[in-house]
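Peer 1: Predicted model follows, preceded by the sequence.
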Amino acid sequence: MYIEQAYKGLHDWWRYIVGVIIAIAGVFIFSVPHAAAIAYKQLKGEVDMSKLNDINYIMTLFESNINLILILLPFVGGLICLLLAVKFLHKQPLIQLTTTRKSIDWKRFWFVFFFWGILSSGLVLLDYFMSPDDYVLNFNLTPFLILCVIAIILVPLQTSFEEYLFRGYLMQGLGIITKRKWVPLITTSLVFGLLHISNPEVEKLGYIIMVYYIGTGLFLGIMTLMDEGLELALGFHAANNLFTALLVTADWTAFQTHSIFKDLSDPTEAGFIDVFMPVFVVFPILLFIFSKVYKWNNWKGKLLGRVEEQSVHEEINDIGVS
């Protein structure tokens, strides 16, 4: 019933096109501070104009905490504009974009947030103790505390924008337009993955890393449809980005922060562990665990079934009768 929630608001196909344009406009508007900061450095002669197409160079123009704010602000703008489009363009309450439950289940969010945050951090620490030469202690108390404040506030907004856009807005919109659940599941996963193609990791690891990005999108999409809500996807994505930003950084990652550790290993040697292990081993195990915890059933119907408007009308009538 998660996709069918869109039927409770205004759901003409053109509204979703306008809504996406509004969200993208929010991203561009909140990118102005970053562009203005670069322009100011240009006026001061502190920018090598020949390197402005190099994302790695751009990310070194500012102190890392300031840079983190500048690169996360566009996601905040996108989230604000997307939620405004949902409210005023679709007349759809936020709860209906978030979940099929009567209220947002924060227990689900916090469960997966701490579950994945602790597990992923444990794996990083295990790798640190097994391969200490691949890491250097990067901890510096004052900039780290500033990083904590910035990351705790802005990273969840960044990940929430991506979840509400892909697993929420586009999942529901494409679902009711195509009447098939597998179409938005596959489409949003592909688009989500391909939008990461400009990340510095792609340049270092090659296009094979797209398997990880697309696989992550598919994992989050399956989780959303099976659990009939965004709570688990929101918690997982927030934990994944937040704990990573605080724990480990590298010269070739999207988030270059004052983290506790810095990874010095050769990224070209990533291969199976960094790309294929999460998608084909870790994510399936996590889906199995969550399916047992939350008693998921009817996998075929929820992932491959038809999107039926009638079922929503029946639900509304049942509520009215009761």
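Peer 2: Okay, I see it. Residues are numbered from 1 along each chain as shown.

Peer 1: Going by C-alpha atoms from here, please, whenever you check contacts or count neighbours.
Peer 2: OK.

Peer 1: May I have the secondary structure class of Phe139?
Peer 2: coil (DSSP: H, G, I helix; E, B strand; the rest coil).

Peer 1: gap between Pro74 and Ile80?
Peer 2: 10 Å (C-alpha to C-alpha, to the nearest Å).

Peer 1: Can you check which residues contact both of the two?
Peer 2: Gly26 (C-alpha atoms under 8 Å, 6 or more residues apart in numbering).

Peer 1: Look at the two and report which has more neighbours.
Peer 2: Pro74 (24 against 17; other C-alpha atoms under 10 Å).

Peer 1: wait, doesn't the more buried one sit right on Ile29?
Peer 2: Yes. Counting by C-alpha atoms under 8 Å, Pro74 touches Ile29, with 7.3 Å between them.

Peer 1: buried ones in stretch 132-142?
Peer 2: Going by neighbour count (16 or more other C-alpha atoms under 10 Å), the buried part of stretch 132-142 is 135, 138-139.

Peer 1: And those, which is closest to Ile104?
Peer 2: Nearest to Ile104 among those: Phe139, at 36.4 Å, using C-alpha to C-alpha.

Peer 1: That closest one contacts Phe261, correct?
Peer 2: Yes. Using C-alpha under 8 Å, Phe139 makes contact with Phe261 at a distance of 6.7 Å.

Peer 1: just the strands in the chain please.
Peer 2: Taking DSSP state E to define them, one finds strands in the chain at 135-137, 248-249, 261-263.

Peer 1: Quick check: next helix or strand after the last one?
Peer 2: Heading C-terminal from strand 261-263, the first helix or strand you meet, by DSSP states H and E, is helix 271.

Peer 1: Reformat the strands of the chain as a markdown table; add distance to Met171.
Peer 2: Formatted as a markdown table, the strands of the chain follow (distance: least, C-alpha to C-alpha, whole Å):
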| stretch | distance to Met171 |
| --- | --- |
| strand 135-137 | 39 |
| strand 248-249 | 32 |
| strand 261-263 | 36 |
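
Peer 1: Structure two is appended below for comparative analysis:
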Amino acid sequence: MTAYQHLARTATNRWWKTLLGFVLAPIAYLVVAGAGALVLFVPRGGTDVGPLAEFALGIGAVALMLPVVLLVAWVTQGRRPGTLSSVVGRIRWRWLLVCALLAVGTTVLSLGLSTAVTGGEEYRWAGWATFAPALFVVLALVPVQAAAEEYLCRGWILQSVAAFVPLRWIAIGVQALVFTLLHGIGTGWGFVDLMVFGGVAGWLAIRTGGLEAGIALHVVNNVLAFGIAVSAVGGLSIDETAADSEWQTVVVDIAVIVGYAVLVRWLATRKKIETEPAEVTPPLVLVPNPVP
């Protein structure tokens, strides 16, 4: 039986191949992103594409990491890309929906409590002409962007480290640190918030046998956060991330994230969600009676 974090322990995987993957992944990403930039900007002569397009490009640039991660895991570790999704080799869509419904409730609670303790900020409605196309971009690209971060950190990095390091908490910690640094250096509280999110999402991936719980929370959180941001005047140009959070928001966020994890783990136990690949039972072979 193979736990989720050990799915990179394939017959052909070696430590040097995994290290090679860590080198190839950023190179492949730069090639893909560079090709996309050439296609978009060269025909325009490198002119400014406007705030909405810049917003979409920023989110889309992160989303490009998803196919890169799946390809590198296949090439360097000799395994099907589906093994990054879950122990059954694919996304368990019904379980993802359950987690998403739970994530909506907990994320709305987090946003409400954060607004209550911080007092919120001055808000000016951007108008439908700005909000409608921006919301379309959010709904189209943010789920892929959030999923890409989950596949990169809670999938590929966690499994790659756990393939050769016996303590799962080291693998959880490494991917959480990478996840945090990818969001930039902001406040100390923001660093803690992102580390906790990454650590809890990594723990959930192991305890539920897949990425669904982390993807659900990440997607819902980002869609709501971006959706609210782009509805305000100047929201398309905001460059703040969770790394810039203040302590009041972080305290609320951590409490809600931990609560979400406890509820998801409880539901996974009740619903008997697979945490290890099912054993394959040999097919029954009927042998005819010998002719007397």
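Peer 2: Perfect, thanks for sending it. Keep in mind that what you see is a predicted model, and the values were worked out from it rather than measured.

Peer 1: which position in the second structure aligns with Val183 of the first structure?
Peer 2: Under the alignment (TM-score structural alignment), Val183 of the first structure pairs with Ile170 in the second structure.

Peer 1: what's the burial count for that match?
Peer 2: 14.

Peer 1: check contacts around it.
Peer 2: If you count contacts by C-alpha under 8 Å, 6+ apart, then Ile170 of the second structure has 161-162 around it.

Peer 1: With Ala163 of the second structure as the reference, measure out to it.
Peer 2: 11 Å.

Peer 1: Also Asp193 of the second structure?
Peer 2: 27 Å.

Peer 1: same question, Val144 of the second structure
Peer 2: In terms of C-alpha to C-alpha, Val144 of the second structure sits 26 Å off from Ala163 of the second structure.

Peer 1: Now check the second structure for the residue matching Ala23 of the first structure.
Peer 2: Under TM-score structural alignment, Ala23 of the first structure pairs with Ala25 in the second structure.

Peer 1: my read: its match touches Leu66, true?
Peer 2: No. At 10.6 Å, Ala25 of the second structure does not count as touching Leu66 under the criterion of C-alpha under 8 Å.

Peer 1: Give me the longest helix you can find in the first structure.
Peer 2: Assignment by DSSP state H gives helix 106-130 as the longest helix of the first structure.

Peer 1: That one vs the second structure, average distance?
Peer 2: With mean C-alpha distance after the TM-score superposition for the first structure, helix 106-130 of the first structure departs from the second structure by a mean of 3.7 Å once superposed.

Peer 1: Just the buried residues of that helix, please?
Peer 2: Buried residues in helix 106-130 of the first structure (16+ other C-alpha under 10 Å): 108-110, 112-114, 116-117, 120-121, 124-125, 128.

Peer 1: for it, packing partners?
Peer 2: Here helix 106-130 of the first structure touches helix 231-247, going by 3 or more C-alpha pairs under 8 Å, 6 or more residues apart in numbering; DSSP states H and E.

Peer 1: How many neighbouring residues does Leu152 of the second structure have?
Peer 2: Neighbours of Leu152 of the second structure (other C-alpha under 10 Å): 22.

Peer 1: what sits against it?
Peer 2: 65-66, 69.

Peer 1: measure the corresponding residue of the first structure for it to Leu242 of the first structure for me?
Peer 2: Aligned counterpart of Leu152 of the second structure in the first structure: Leu165 (TM-score structural alignment). From Leu165 of the first structure across to Leu242 of the first structure, the span is 19 Å (C-alpha to C-alpha).

Peer 1: Equivalent analysis for Asn67 of the first structure, please.
Peer 2: 16 Å.

Peer 1: Looking at these two, which one has more neighbours?
Peer 2: Leu242 (21 against 18).

Peer 1: After alignment, which residue of the second structure pairs with that one?
Peer 2: Looks like Leu242 of the first structure aligns to Val223 there (TM-score structural alignment).

Peer 1: Which residues are in contact with that match?
Peer 2: So Val223 of the second structure contacts 138-139, 142-143 (C-alpha under 8 Å, 6+ apart).

Peer 1: Go through those residues and name the one nearest Ala243 of the second structure.
Peer 2: Val142 (17.9 Å).

Peer 1: what's near enough to touch the closest one?
Peer 2: Counted by C-alpha under 8 Å, 6+ apart, Val142 of the second structure has contacts 59, 63, 219, 222-223.

Peer 1: try it again with 10 Å
Peer 2: Residues in contact with Val142 of the second structure (C-alpha atoms under 10 Å, 6 or more residues apart in numbering) are 56, 59-60, 62-63, 136, 148, 218-224, 226-227.

Peer 1: Check the spacing between the counterpart of it in the first structure and Asn56 of the first structure real quick.
Peer 2: Using TM-score structural alignment, the equivalent of Val142 of the second structure in the first structure is Val155. In this view, Val155 of the first structure and Asn56 of the first structure are 20 Å apart by C-alpha to C-alpha.

Peer 1: Please list all residues in contact with the closest residue to Pro156 of the first structure other than its chain neighbours.
Peer 2: The shortest distance from Pro156 of the first structure to any non-neighbouring residue, by C-alpha to C-alpha, 6 or more residues apart in numbering, is to Ala238 (5.1 Å). Neighbouring residues of Ala238 of the first structure by C-alpha under 10 Å, 6+ apart: 109, 112-113, 116-117, 152, 155-160, 163, 232, 244.

Peer 1: From those residues, pick the one nearest Thr98 of the first structure.
Peer 2: For these, the nearest to Thr98 of the first structure is Glu163 (9.5 Å; C-alpha to C-alpha).

Peer 1: measure the counterpart of Leu232 of the first structure in the second structure to Ala134 of the second structure for me?
Peer 2: The alignment partner of Leu232 of the first structure in the second structure, by TM-score structural alignment, is Ala213. From Ala213 of the second structure across to Ala134 of the second structure, the span is 26 Å (C-alpha to C-alpha).

Peer 1: Pick out whichever of the two has more residues nearby.
Peer 2: With neighbours defined as other C-alpha under 10 Å, Ala213 of the second structure and Ala134 compare such that Ala213 has more, 27 against 24.
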